[in-house]
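Colleague: Below is the sequence, then the predicted model.
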Amino acid sequence: MSHWTDQLPQHARDYIAGRTLDEVECIVPDLAGVARGKAMPASKFATQKRFFLPNTIFQQTIAGDWAEVPGDNYTEPDMILRPDYSTASAAPWTADVTLQVIHDVFEQTGEPMPVAPRNVLKRVVQLYADRGWSPVVAPEMEFYLVARNLDPAKPIEPPMGRTGRRAAGRQAYSMSAVDEYGPVIDVIYRFAEAQGFEIEGITQEGGAGQVEINMQHGAAVERADEIFFFKRLIREAALRHDCFATFMAKPIEGEPGSAMHLHHSVIDSTTGQNIFSDPQGGETATFRHFIGGMQTYLPAAMAVLAPYVNSYRRYVRHFAAPINLEWGRDNRTTGLRIPVCDANSRRLENRLAGMDCNPYLGIAASLACGYLGMIEEREPRAECVGSAYRGDEDELPETLGGALDIFEDCAPIREVLGERFCGVYEAVKRTEYTEFLQVISPWEREHLLLNV
């Protein structure tokens, strides 16, 4: 057994124990959260200490085009990739014995590559650490299982269940609804166990074929790594049973969208105490300031939390989606919710992030808003009591283009996330948005072709 395998987490060592490791996938998440990298024989991986990829992988759009970044010389220099062995995880869907290893990305000077999403999140976490804080995150992942769709012009349909009928919507928390696609859920559990992931729970959401997975709370980077791995895991589990898993924000017309709810708390790095609670168990000023930062800066972060044109179709009144920046206690109509919890676990749930966002960037942007609120001592508005859907204020951007305009103009958010990252991200997203605007939709053909 090669010496490098001694650095692997226990679940990875257990997976390859007594077997010949065939292949290692050297991967990094790009701006969309897609795994980029290279696969190689395990014997080759064992002899190399670093790997290379061109920096343009972070300039690729979701459609496969390339954004023009101001000031770029377009020589495609290599970045240096170094394995983070703590992330090593099984790829149990492969035919041979394979491990995935997330790599950290560096410039040739040795500095962290500032556009790499994992480095963006590490940058934000370090800002917390510099003040003696450690952010804690607990994500909720919503997604749809859908029938195989080979024609982009055809609407997406729910999957066929074990009863021979298509999954039905408006069956939130129904155990029978989950049982309809139980074989897929079983594979998800099996893959997760092989990868060392612990699932808090799986529930049926309100959409037809819509599922939610709750994950344990923990350190920000580790939770983002887990979501990154989980999205691939879930897609592979669905393919085992002749359906697709999609993390689109709004895949099916008339059904609720899919969110990545982010529960945030912050720990004092020295004492281990939750800084959102005082010694008597009450809420601290710091907690209020965290909420105030969310209300102040989330509009500028929406381009990261809702990164595609489809993302904005999720924000529909009464469709289990937040359309505001109100905060409330145990109130799911607000964009910012304080769940029922004791003083030690006091936290804020950001309900705005879509499941289509890059988990590293979504968590980084959300934490950035709270961080700015704490250091600027931003006070929140009064608590929303009752339905937040009654408000008429348009606080959030309604399109990707509008979100990018706010993102471009918000100096504090750009400083926290890093100006170089923000420049590349904005260029990629504006390229995607421009391409979308050239597409003529079926609605336009149906209603405008002969009527205007």
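Modeller: Great, that's in hand.
Colleague: drop to CA atoms for contacts and neighbour counts, all remaining ones
Modeller: Noted.
Colleague: what about P322, distance to S89?
Modeller: 34 Å (C-alpha to C-alpha, to the nearest Å).
Colleague: okay, those two: which has more neighbours?
Modeller: Between P322 and S89, counting by other C-alpha atoms under 10 Å, S89 is the more crowded of the two (28 against 25).
Colleague: Mind listing residues that contact the host helix or strand of V304?
Modeller: Under the criterion of DSSP states H and E, V304 resides in helix 285-305. Contacts to helix 285-305, defined as C-alpha atoms under 8 Å, 6 or more residues apart in numbering, come from residues 275-277, 325-327, 336, 348, 352-354, 357-358, 361-362, 365-366, 369-374, 376-381, 395-397, 400, 403-404, 406-407, 410, 413.
Colleague: How about the spatially most central residue of the chain: what's its closest non-neighbour residue?
Modeller: The chain has P359 as the residue nearest its centroid, 2.5 Å off, counting by C-alpha atoms, centre = their mean. Spatially, and ignoring its direct neighbours in sequence, P359 is nearest to A224 (5.3 Å; C-alpha to C-alpha, 6 or more residues apart in numbering).
Colleague: and the comparison structure, right after this:
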Amino acid sequence: MLDKKKESRTVGRSGRVRTPTFVKNLRGVKGWKEAAAWLDWRSIEDIECITPDQAGVARGKMMPSKKFTSNTSLALPSAVFMTTISGGYPEDSSGFTYPQDDGDLKLVPDLSTLSVVPWESDPTAQVICDLVHQDGRAVEFTPRNVLKNVVEQYAKHGLKPIVAPEIEFYLVHKNPDPDYPLTPPVGRSGRPIGGGQGYSIAGVNEFDELIDDIYHFSETQGLEIDTLIHEEGAGQLEINLRHGDPVELADQVFLFKRTIREAALKHDIYATFMAKPIQNQPGSAMHIHQSVVNLKTGGNVFAEENGEETETFLHFIGGLQRHIPNALIMLAPYVNSYRRLTQGTSVPVNTRWGYDNRTTAFRVPRSDPAARRVENRIPSSDANPYLALAASLACGLIGILEKVKPDAPAGTAVNKDEIELPRGLLEAVSLFEEDASLVSILGDPFATTYAAIKRAEFETFMQVISPWEREYLLLNV
């Protein structure tokens, strides 16, 4: 895997020692020889080999850097990717069978993701890994591979999707007891943060030192933030990322979530990506801007040469309208996610589309034809970024291939109209399993595994008695 001879420096004509450019890269190297030099130049002691599970939680192994670069074989049990958010395992059902041997899956580091871990006290690096079977085949049901598979299916048709996620999250007081409601933190003014601070610079400034750490941690990892704003909720922020390749952007969201949580903990508060963490406050979304380019020309296939909309653009929207309700389980993956999807708010509960209309599920922002894109406003920030992107792009691709026509664009507010999405987890799972076109693109091994996990999570939730039940049922029924 690696030539033991490490060359972190070369000698120039002047006889001076010259440091190769690649070792100064903040993010990624091309091969194992470069990886060894990159690690040596930074005196890295430990490596975190991480990969997202079905919930988007980082799983993996830590090891000394010398072991990492010495042909070490890395593996994780397959059960890691069949685990519910509470740590349980689903029952065999609906095509899902838990593997009796719980065999190992091999971790394959993607060296293009190698970066430092800036919040660690000892020099530490991290690398995102893919999962393969023992014979080298990609594991069909792991999230990063699911997204890669969707992107590859675009490529088969000469297309490449481009995405730009926007991630909302809340800063909240530390809350070690889950029986107590979450509350907004105190900013530098000494007062609890209030709501109604949309786009407020003063609201952002309340957390100057924390935001400085987020920027610093991000820059050190080679992660690029486009903009950061204060949202409407009390202590709710949003980070927008620059557009690019779906897998690369999913990697960035995966790492940003870790980064933001760590930066918040440094300041003795929590950062949460729950869809609806605080009662009577807005929910948190992960809006996804999507466009598609021609692999050969690089041109946006949503725009004709004269700037007019293409049939491909309309078919992409048609696919979203028809199939997103069936993919909702990947965009709103928990019971709490459905608390965000309520009428009369800026959160869409419909499948409508429109031009610069934030009450629709699929908004077409104002832009030049070359930048024409569709914003999917349904996903919540608790979604696994790999699976949310895979689901949204898969629905658009189905629309393109099946030439699905959209309905007329909405020119007025439609957020108070009839709810057109599943109202709960079990209904969403059933619709997901019944969509043959969607399951075909995502793969049956993933679909059966994911559906089984979600059913098991719902059953776990049903074992918990809520404060609402104690308040209204205890003495009244």
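Modeller: Sure, I can see it. Quick caveat: nothing in here was measured; it's all calculated off a predicted structure.
Colleague: TM-score of the superposed pair?
Modeller: Superposed pair, TM-score by TM-score structural alignment, normalised by the length of the first structure: 0.97. Supporting alignment: 451 aligned residues with a C-alpha RMSD of 1.7 Å.
Colleague: quick revisit: how much does whichever helix or strand comes after the helix holding V304 of the first structure stray from the second structure?
Modeller: Using DSSP H and E, the helix or strand that follows helix 285-305 of the first structure in sequence is strand 327-329. The superposed strand 327-329 of the first structure is, by mean C-alpha distance after the TM-score superposition for the first structure, a mean 0.4 Å from where its aligned residues fall in the second structure.
Colleague: just to revisit the earlier point, could you report the neighbour count for the equivalent of the residue nearest to P359 of the first structure over in the second structure?
Modeller: Taking TM-score structural alignment, A224 of the first structure has A250 as its aligned residue in the second structure. Using other C-alpha under 10 Å, A250 of the second structure has 24 other residues around it.
Colleague: same deal with I317 of the second structure?
Modeller: Applying other C-alpha under 10 Å, we find 29 other residues in the vicinity of I317 of the second structure.
Colleague: list the contacts for T449 of the second structure?
Modeller: With C-alpha under 8 Å, 6+ apart, T449 of the second structure has these contacts: M82, F96, F141.
Colleague: Make a markdown table out of those residues and add secondary structure, distance to L265 of the second structure and neighbour count.
Modeller: Listed next are these as a markdown table, based on DSSP: H, G, I helix; E, B strand; the rest coil; distance: C-alpha to C-alpha, whole Å; neighbours: other C-alpha atoms under 10 Å:
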| residue | secondary structure | distance to L265 of the second structure | neighbour count |
| --- | --- | --- | --- |
| M82 | helix | 29 | 23 |
| F96 | strand | 38 | 19 |
| F141 | coil | 32 | 23 |
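Colleague: ok, the residues you listed in the first structure: which stay?
Modeller: With the contact criterion set to both residues aligned by TM-score structural alignment, their matches' C-alpha atoms under 8 Å, the contacts of T449 of the second structure that also touch in the first structure are M82, F141.
Colleague: what's the closest of the contacts of T449 of the second structure to H243 of the second structure?
Modeller: Nearest to H243 of the second structure, judged by C-alpha to C-alpha, of these is F141 at 25.9 Å.
Colleague: hang on, isn't the closest one packed against P445?
Modeller: Yes. Judged on C-alpha atoms under 8 Å, F141 of the second structure makes contact with P445 at a distance of 5.6 Å.
Colleague: hey, what's in contact with both of the two?
Modeller: With C-alpha under 8 Å, 6+ apart as the test, F141 of the second structure and P445 reach no residue in common.
Colleague: wait, what's in contact with the aligned residue in the first structure for G424 of the second structure?
Modeller: Structural alignment (TM-score structural alignment) places G424 of the second structure against T399 in the first structure. Neighbour list for T399 of the first structure: V309, Y312 [criterion: C-alpha under 8 Å, 6+ apart].
Colleague: and what of L372 of the first structure?
Modeller: L372 of the first structure neighbours (C-alpha under 8 Å, 6+ apart): F290, G293, P412.
Colleague: Which position in the second structure pairs with A249 of the first structure?
Modeller: Under the alignment (TM-score structural alignment), A249 of the first structure maps onto A275 of the second structure.
Colleague: number of nearby residues for its match?
Modeller: Neighbours of A275 of the second structure under the rule other C-alpha under 10 Å: 29.
Colleague: which SSE is it in?
Modeller: Counting by DSSP H and E, A275 of the second structure is part of no helix or strand.
Colleague: wait, it sits on A285?
Modeller: Yes. With contact defined as C-alpha under 8 Å, A275 of the second structure reaches A285; the gap is 6.8 Å.
Colleague: quick one, helices of the first structure?
Modeller: Counting by DSSP state H, the segments of the first structure that form helices are 10-16, 42-46, 117-130, 175-180, 182-194, 220-239, 285-305, 359-376, 400-409, 411-417, 419-437, 442-448.
Colleague: got CSV for the ones you listed, with distance to E255 of the first structure too?
Modeller: Listed next are the helices of the first structure as CSV, based on distance: least, C-alpha to C-alpha, whole Å:
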stretch, distance to E255 of the first structure
helix 10-16, 38
helix 42-46, 45
helix 117-130, 30
helix 175-180, 15
helix 182-194, 21
helix 220-239, 20
helix 285-305, 20
helix 359-376, 23
helix 400-409, 21
helix 411-417, 33
helix 419-437, 22
helix 442-448, 18
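Colleague: Many thanks, have a good one.
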